[in-house]
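> Can you look at this prediction? I've put the sequence above it.
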Amino acid sequence: MKNFLLTCLIVGVSLGTYAQTELSYHGKKINEKGAIPAAQLPAKMGNKEKMPAKVEGTVEDVCKMKGCWMKVKTADGQTMRVTFKDYGFFVPKDIVGKTVVVEGTAETTTTPVDELRHYAEDAGKSKEEIAKITEPEKALTFVADGVIVKK
């Protein structure tokens, strides 16, 4: 009986560990079906200012304060800032290098200097680096309804 209980415990812990290593969901529960590589998103956007999209990419940076934004690699060494709809959820702070699927709205936006400085502060940048931010940034951004983090 003791061996049976010990075996059940080991199997249960193993399955729990396995389940945690697969996927984690944040925000609206989405699936991976139909996601395009992040490198293809700029071309799909073309001249559109806004469009719904589902994108898969690699996390390059994440908010160190509470996981309230992340940057995903796109084409040619560029990144796309991903924020979360209505500030309604966050992602883990330790997902740099992991693959994510995001579903929501891709937009071409201009981010003002004060907001860029805020993001730099959240990312743990030095005061000198933050002071160098003096121009607004026009870039591809993404507002996610849901995120899947692949572990």
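Perfect, thanks for sending it.
> only C-alpha atoms for contact and neighbour calcs from this point on.
Will do.
> Run a quick neighbour tally on residue 111.
Residue 111: 14 surrounding residues under other C-alpha atoms under 10 Å.
> same deal with residue 41?
Using other C-alpha under 10 Å: residue 41 sits among 19 other residues.
> does it count as helix, strand or coil?
helix (DSSP: H, G, I helix; E, B strand; the rest coil).
> Return the distance of it relative to residue 55.
From residue 41 over to residue 55 the distance is 8 Å, taken as C-alpha to C-alpha, to the nearest Å.
> Identify the residues contacting the most centrally placed residue in the chain.
By C-alpha atoms, centre = their mean, the chain has its centre lying nearest to residue 70, at 4.5 Å. Shown in contact with residue 70 (C-alpha atoms under 8 Å, 6 or more residues apart in numbering): 59, 60, 61, 62, 63, 81, 82, 83.
> let's bring in a second model and compare:
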Amino acid sequence: MKEGQEQSEYESFGAEISPRGSFSSSIMLEKFESLRSGDTINEKFSTTINSVCQAKGCWMVLELPGVDDVRVKFKDYGFFVPKDIIGKEVIVRGRAFVEMTSVEDQKHFAEDAGKSIDEIVAIREPEKSFGFIADGVLIKK
């Protein structure tokens, strides 16, 4: 299949990227697990969208095998994604890192995701999490 045909299967956000050469989510999980807090690597991987900011599409959470997910934000807050894309296939390119997410930020994200008050109140400890700043996103049509 030609690059143009592949590209037409996706809706593009942010920088223009190619669907070719992306890692699977299982390989990306291995890469995340090898990182220490403060490390960053530039990568491109494909997976499924688990949740999206319901306020304005300013972040999304992507599937990694097992219990770990990755929160994706967008470079320089420069673009947003649609709010109705949960379950769709996605390719993201950007900077991967490991961070500690504060209780305050976790509660904010839970609120944006439409979680219940009980779920939000239950958040009581900082959490080690996988982060990703995407400069380009492709969402399968």
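Happy to help now that I have it. Predicted model, so just to flag it, every value in this text is computed and none were measured.
> Which secondary structure state is assigned to the aligned residue in structure 2 for the residue nearest to the centre of structure 1?
The equivalent of residue 70 of structure 1 in structure 2 is residue 60 (alignment by TM-score structural alignment). Of the three states, residue 60 of structure 2 takes strand under three-state DSSP.
> Leaving out chain neighbours, which residue sits closest to residue 60 of structure 2?
Excluding the flanking residues, the one nearest residue 60 of structure 2 by C-alpha to C-alpha, 6 or more residues apart in numbering is residue 52, at 4.2 Å.
> go on, residue 59 of structure 1?
residue 72 (4.5 Å).
> Distance check, that neighbour against residue 56 of structure 1.
Distance, residue 72 of structure 1 to residue 56 of structure 1, by C-alpha to C-alpha: 9 Å.
> So for these two, which sits in the more crowded spot?
Higher neighbour count among residue 72 of structure 1 and residue 56: residue 72, with 29 against 25, using other C-alpha under 10 Å.
> What spatial separation is found between that one and residue 50 of structure 1?
Taking C-alpha to C-alpha, one finds residue 72 of structure 1 at 18 Å from residue 50 of structure 1.
> what does residue 95 of structure 1 give?
27 Å.
> In terms of neighbours, single out the busier of those two.
Of the pair residue 95 of structure 1 and residue 50, residue 95 is the one with more neighbours under other C-alpha under 10 Å, namely 19 against 15.
> Helix, strand, or coil at the more buried one?
Residue 95 of structure 1 - assigned by three-state DSSP - is coil.
> ok so, going back, ok, the residue nearest to residue 60 of structure 2 touching residue 80?
No. Applying C-alpha atoms under 8 Å as the test, residue 52 of structure 2 and residue 80 come out as separate, 10.1 Å apart.
> quick one: which of the two has more around it?
Neighbour count, other C-alpha under 10 Å: between residue 52 of structure 2 and residue 80, residue 52 has more, with 25 against 18.
> give the contact list for that one.
Residue 52 of structure 2 touches 58, 59, 60, 61, 83, 84, 85, 86, 113, counting by C-alpha under 8 Å, 6+ apart.
> Which members of these are classed as buried?
With burial judged by 16 or more other C-alpha atoms under 10 Å, the buried subset of the contacts of residue 52 of structure 2 is 58, 59, 60, 61, 83, 85, 113.
> Let me see the ranges of the strands in structure 1.
For structure 1, the strands defined by DSSP state E occupy 23-27, 36-37, 50-62, 69-73, 79-84, 99-111, 137-150.
> Could I get these in a markdown table, plus columns for distance to residue 8 of structure 1?
Conversion of these to a markdown table gives the following (distance: least, C-alpha to C-alpha, whole Å):
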| stretch | distance to residue 8 of structure 1 |
| --- | --- |
| strand 23-27 | 24 |
| strand 36-37 | 41 |
| strand 50-62 | 37 |
| strand 69-73 | 39 |
| strand 79-84 | 40 |
| strand 99-111 | 33 |
| strand 137-150 | 27 |
